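Peer 1: Take a look and give me a structure for this.
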Amino acid sequence: MGSERPWLANYPKGIPAEIDLEKYPSIVSVLNEACRDYRANPAFANFGKVITYAEVDRLSTQFANYLLHELKLKKGDRVALMMPNVLQYPIAIFGVLRAGLTVVNTNPMYTARELKHQLVDSGASAIVVLENFAHVVADVVAETQVKQVLVTGVGDMLGFPKGALVNFVLRHVKKQVPEYDLPGAIRFGDAVAMGAKHQLPDIDIRGHDIAFLQYTGGTTGVAKGAMLTHRNLVANMQQSSVWLGSNAKPGHEVIITALPLYHIFALTANCLVFMKFGGLNHLITNPRDMKGFVAELSKIPFTAITGVNTLFNGLLNTPGFDKIDFSNMHLSLGGGMAVQRAVAERWKKVTGITLVEAYGLTETSPAACMNPMDLEDFNGAIGLPIPSTDACVKDDAGKQLPVGEVGELCIRGPQVMAGYWQRPEETAKVIDAEGWLHTGDMAKMDAGGFFYIVDRKKDMILVSGFNVYPNEVEDVIALMPGVLEVAAVGVPDDKSGEAVKVVIVRKDPALTADQVRAFCKENLTGYKQPRLVEFRTELPKSNVGKILRRELRDAPKPAA
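Peer 2: Prediction:
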């Protein structure tokens, strides 16, 4: 392969071309090692409460016992988890995995329709839900195979009196727990306690066993469950941890986990990778409360933070963020969507740390490409394929394209999913006969093996036969000081087929459409300039803060 992997020449010192895929048979073996080596170390923190690796070990084992002995679940059965970032989440994840079962991560913001689809499609036998969302489960549970609902409150693991106080405020003051009727539901804490009287049997968990059904593609029609095996995730943990390399100090890492653990990025990059380092995950339950989030950050000597562009941008625009002590931080990792140059440059100025962009998909567990950790400045690339990973750019006929040419980015490696759950025809559409996963992203590779995303295949705008990539238009407009956020989409146009439309959230209320057009005229060639400029108070976003261009495209035009 050597000659076909130009990126290896640009690998930072000490990073191997391949990882040892046989080192750990399963995620559970990595967990066992971490719980043995870092027993007294803090593992997770939330609302000021900290639990150690020893407690994660004990509580997740008890939950595994409950699932096996009390619920009588069998190897391979699915358990859905529907929570934001609270301490119960990692306990539940590791309990399900220890029991040889499969985790179905579920977005707590789902509507009843979306939840029912996911529960029926996955055939989940049980669900753990935060009480704030229990009413949605109550609406659909009778039409699913779920035989046990476990309910928990935000304060349930915070100890007395704090936990009781938090639950009281959420239920009675903020009224954030709508009434629900779930006969037979039990509290998560009671289930964990019941597991204490059982012994965990020896469960043979193999690399090909499915660890997570990670639903994706909800933005494009029906959501599909990506089957992520133990081998997929262990490979990705090893790939990511060798990439962090000497930057990470075992037993001393503190990572800010603001993206939800039900999203593949935080699940792998924060929860799993940092477990391997004996690190502490600070779980942020509601990162949308930016003021509260910044107040929390100011109290934590954190070493790392992951996020999406909108999260970093939000922090930079929150008063007090620039006063935080960043002296311990050595890693800020951006993924999930394109990191904008304007945001990356400002981040470096405020924190002193380069915002390193990585690239991945749910279907690749997620990391596929990463920039070197010793990157001096933002380079606009998604980085180099990580160890044991191949990447190439293909044309529509499936032919590999040479350096510099734009085509579809394809990925091959041990982190590529086993396929979509019970959808062989959908799997065949994305994984070709040679094992290449077709990402749907348009990209190019330079001579040094760095890859650059040009755009999503389906987001590309075609103006009079010219390809316009929304990222480029957005990057330019984001440089205007009066712009807080921007999204570019294609809209039908009689003359040119499609025209560029931009939707902007202003930072400066005096910003006008003419100023935007004049700026674009200076910075973009004619066909890339926006024909339509619209201002809004906010942009539609997914649960993790990705801007939903599709909703902007499909939105009815506001009356003139």
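Peer 1: going forward, measure contacts and count neighbours with C-alpha atoms only.
Peer 2: Fine.
Peer 1: what's the first-to-last distance across stretch 66-75?
Peer 2: For stretch 66-75, the first-to-last residue distance is 14 Å (CA to CA, to the nearest Å).
Peer 1: element containing Leu409, please.
Peer 2: Leu409 is located in strand 407-412, with elements delineated by DSSP states H and E.
Peer 1: and that strand, what other elements does it pack with?
Peer 2: Strand 407-412 sits against strand 390-394, strand 437-445, with contacts defined as 3 or more CA pairs under 8 Å, 6 or more residues apart in numbering; DSSP states H and E.
Peer 1: Could you take these and lay them out as JSON lines, with extra columns for mean neighbour count?
Peer 2: Putting the helices and strands packed on strand 407-412 into JSON lines (neighbours: other CA atoms under 10 Å) gives the following:
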{"stretch": "strand 390-394", "mean neighbour count": "23"}
{"stretch": "strand 437-445", "mean neighbour count": "22"}
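Peer 1: Alongside the first, I'd like the structure of this one:
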Amino acid sequence: MTARIWLKNYPEGVPADVDTSQYSSLVALIEDSFKRFADRTAYSFMGKDVSYAETDEQSRALAAYLQGLGLARGDRVAIMMPNVPQYPAAVAAVLRAGLVVVNVNPLYTARELEHQLKDSGAKAIVIIENFAQTLDKCIAATPVKHVVLASMGDRLGGLKGMIVNFVVRKIKKLVPPFNLPGAVRYNDAVAKGRGARFTAPAIGPDDVAVLQYTGGTTGVSKGAMLLHRNLIANVLQSEAWNDPVMKRVPSNEQPTSVCALPLYHIFAFTVNMMLGLRTGGKTILIPNPRDLPATLKELSKHTFHSFPAVSTLFNGIAHHPDFNKVNWKNLKVSVGGGMAVQSAVAKLWLEKTGCPICEGYGLSETSPSATCNPVTNKEFTGTIGLPLPGTYIKILDDAGNELPLGEAGEIAIKGPQVMAGYWQRPDETAKVMTADGYFRSGDIGIMDERGYTRIVDRKKDMILVSGFNVFPNEVEDVVAGMPGVLEVAAVGVPDERMGEAVKLVIVKKDPALTEDAVRQFCHDNLTGYKRPRVIEFRTELPKTPVGKVLRRELRDKPAIAAPAGAVSVN
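Peer 2: Down below sits the predicted model:
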């Protein structure tokens, strides 16, 4: 598709393309912001504000320390922490030292961690002590030679830091025993780096900045190679896309975003941390968004304008009794990503905050944002929106041919944010990249005449009922609109007569909700083959730390019966 039919539907002022050449590397972007916004608050964490200048000084010292270990340009350094101020400082340090960031999920098992450390060839890791036991179990089998050990209270200073560490270690017992001889404490590494020599390496746009590992739901977890220019592009694309509403932030208010998604996830990494740096914004770090009372208590202390999240988090917050303790009046943009946003959630969020959820779409392989609904929209569209500036989308059939508008096929993406390929896996790269440079997403979508794309589902999640395709997202969206339903997921289960049947798993909002009522609602709203054959009630749905529902677990694991009246907002 050469004609970008979507451009005519861009909000006023959003450019067709962005100039990615204004920064030679992500380091140039970071250092420019450190200089321009030195006096501003960069991060707010547990009541402590950390300035751009502090983050600059700390990351430069840590970069010098890493160079002093003998790490060479291009070596990989893993970062395994929740949302704490050490995370962005460590990212800046690794990049400034000419090294490559390997983002690691801190909830990994030892087996998963071992795979990622071995696959990436990481020689060092910056890890919070809460998860050090996991590293202890597998480090001998990995190339890691250097461990920098952080703690929750590192950057809180003095008495407060000591109290937080005592509570985490002794009261809540969140630090299981470990033995990592030779590990250096984070604050000690920074102190050593202050007295060491730092040599700024030459870094170019085509150098690898980040290895972002995919979830591995379709096989072995693979590292997407995100170049400096890929991430720069996505930051600038996101800035341009948000500008129509973010420019309404009063000049006397610092642009502020809520970072409730984990920074190891590419959505938060780019759309919270890197975009925040670019715009001189303040980022509110939420270390555990599953603790909704603590999250809402923290948000009640701030004025904020941007809130990227997943549908389950928007839903949990909107239903929480402490919702009204937060001032939502300054919220300018709510970006939904990571999973499909259900229309019932979007409707409730708009009613309660006055700020619509703009659903976007992307993948680890696209840094991540590829499309988004215009931030000026006032209504939920049920689509993933329009391609971002400089981005091309086309819909392909199984043979790789472009399909006409209105037909369902695989979404393929081309743009400056698309990865260079999978780390040390040219065979896997060849499977997803077309000859003309498009990345095949594995998601099935339909583009309309305006350039809006609607996802009908992932190939692997499609349910085949008597030869008819049933897309779980459609069923979920319908049932989520039923009174009494808090959360819902649809999966396919084997059926002797039809090949597969639809299974619904529901978390109740109303304890009085019955199976018969759900069946009647589905009868009224879904055609025969889309209606569930099996309905289960549970207290919660299994999810990734980011909040995506794990449909595979719903298919593979037996249910634990929900007690009557149980409600979950996790």
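Peer 1: Let me see the TM-score of these two.
Peer 2: TM-score for the superposed chains, counting by TM-score structural alignment, normalised by the length of structure 1: 0.98, backed by 557 aligned residues with a CA RMSD of 1.3 Å.
Peer 1: whereabouts in structure 2 does the helix or strand just after the strand holding Leu409 of structure 1 align?
Peer 2: On the C-terminal side of strand 407-412 of structure 1, the nearest following helix or strand under DSSP H and E is helix 424-430. Using TM-score structural alignment, the residues of structure 2 aligned to helix 424-430 of structure 1 are 426-432.
Peer 1: mean per-residue distance, that stretch to structure 1?
Peer 2: Once superposed with structure 1, the aligned residues differ from stretch 426-432 of structure 2 by a mean of 0.6 Å; criterion: mean CA distance after the TM-score superposition for structure 1.
Peer 1: how far out from the middle of the chain is that stretch?
Peer 2: Here the centre of stretch 426-432 of structure 2 is set off from its chain's centre by 24 Å, with CA atoms, centre = their mean, to the nearest Å.
Peer 1: Tell me how many other residues crowd the counterpart of Val533 of structure 1 in structure 2.
Peer 2: Residue pairing (TM-score structural alignment): Val533 of structure 1 is matched to Ile535 of structure 2. Burial of Ile535 of structure 2 is recorded as 15 neighbouring residues (other CA atoms under 10 Å).
Peer 1: Asp493 of structure 1 maps to what in structure 2?
Peer 2: Counting by TM-score structural alignment, which is the criterion used here, Asp493 of structure 1 corresponds to Asp495 in structure 2.
Peer 1: ugh, wrong one, I meant Val104 of structure 1
Peer 2: Taking TM-score structural alignment, the alignment pairs Val104 of structure 1 with Val102 from structure 2.
Peer 1: can I assume that match is in contact with Leu211?
Peer 2: Yes: the pair formed by Val102 of structure 2 and Leu211 meets the contact definition of CA atoms under 8 Å, at 5.0 Å.
Peer 1: Give the residues shared as contacts by these two.
Peer 2: Residues touching both Val102 of structure 2 and Leu211 (CA atoms under 8 Å, 6 or more residues apart in numbering) are Ser120.
Peer 1: show me what contacts Val350 of structure 1?
Peer 2: Val350 of structure 1 sits in contact with 316, 322, where contact means CA under 8 Å, 6+ apart.
Peer 1: any idea what it aligns with in structure 2?
Peer 2: The pairwise alignment with structure 2 assigns Val350 of structure 1 to Lys352, based on TM-score structural alignment.
Peer 1: For its match, which three-state class applies?
Peer 2: When states are read from DSSP: H, G, I helix; E, B strand; the rest coil, the local structure at Lys352 of structure 2 comes out as helix.
Peer 1: how close does Leu333 of structure 1 sit to Lys495 of structure 1?
Peer 2: Relative to Lys495 of structure 1, Leu333 of structure 1 is positioned 42 Å away (CA to CA).
Peer 1: who's more crowded, these two?
Peer 2: Leu333 (21 against 9).
Peer 1: how far away is the residue most central in space within structure 2 from Val126 of structure 2?
Peer 2: Central residue check for structure 2 by CA atoms, centre = their mean: the C-alpha nearest the mean position is that of Phe267, 3.3 Å away. Computed with CA to CA, the distance linking Phe267 of structure 2 and Val126 of structure 2 is 20 Å.
Peer 1: what number of residues lie near the equivalent of Ser122 of structure 1 over in structure 2?
Peer 2: Residue-level alignment of Ser122 of structure 1 against structure 2, with TM-score structural alignment as criterion, gives Ser120. Ser120 of structure 2 sits with 25 neighbouring residues when counted by other CA under 10 Å.
Peer 1: In contact with the residue lying closest to Ser120 of structure 2 once chain neighbours are set aside, which residues are there?
Peer 2: Using CA to CA, 6 or more residues apart in numbering and skipping the chain neighbours, the partner closest in space to Ser120 of structure 2 is Arg76 (6.9 Å). Arg76 of structure 2 makes contact with 99-102, 120-124, according to CA under 8 Å, 6+ apart.
Peer 1: repeat that for 10 Å
Peer 2: Taking CA atoms under 10 Å, 6 or more residues apart in numbering, we find Arg76 of structure 2 in contact with 94-95, 98-102, 117, 120-125, 144, 208-211.
Peer 1: got it, and Ile446 of structure 2?
Peer 2: When contacts are counted by CA under 10 Å, 6+ apart, Ile446 of structure 2 is found next to 383, 394-396, 403-411, 452-456.
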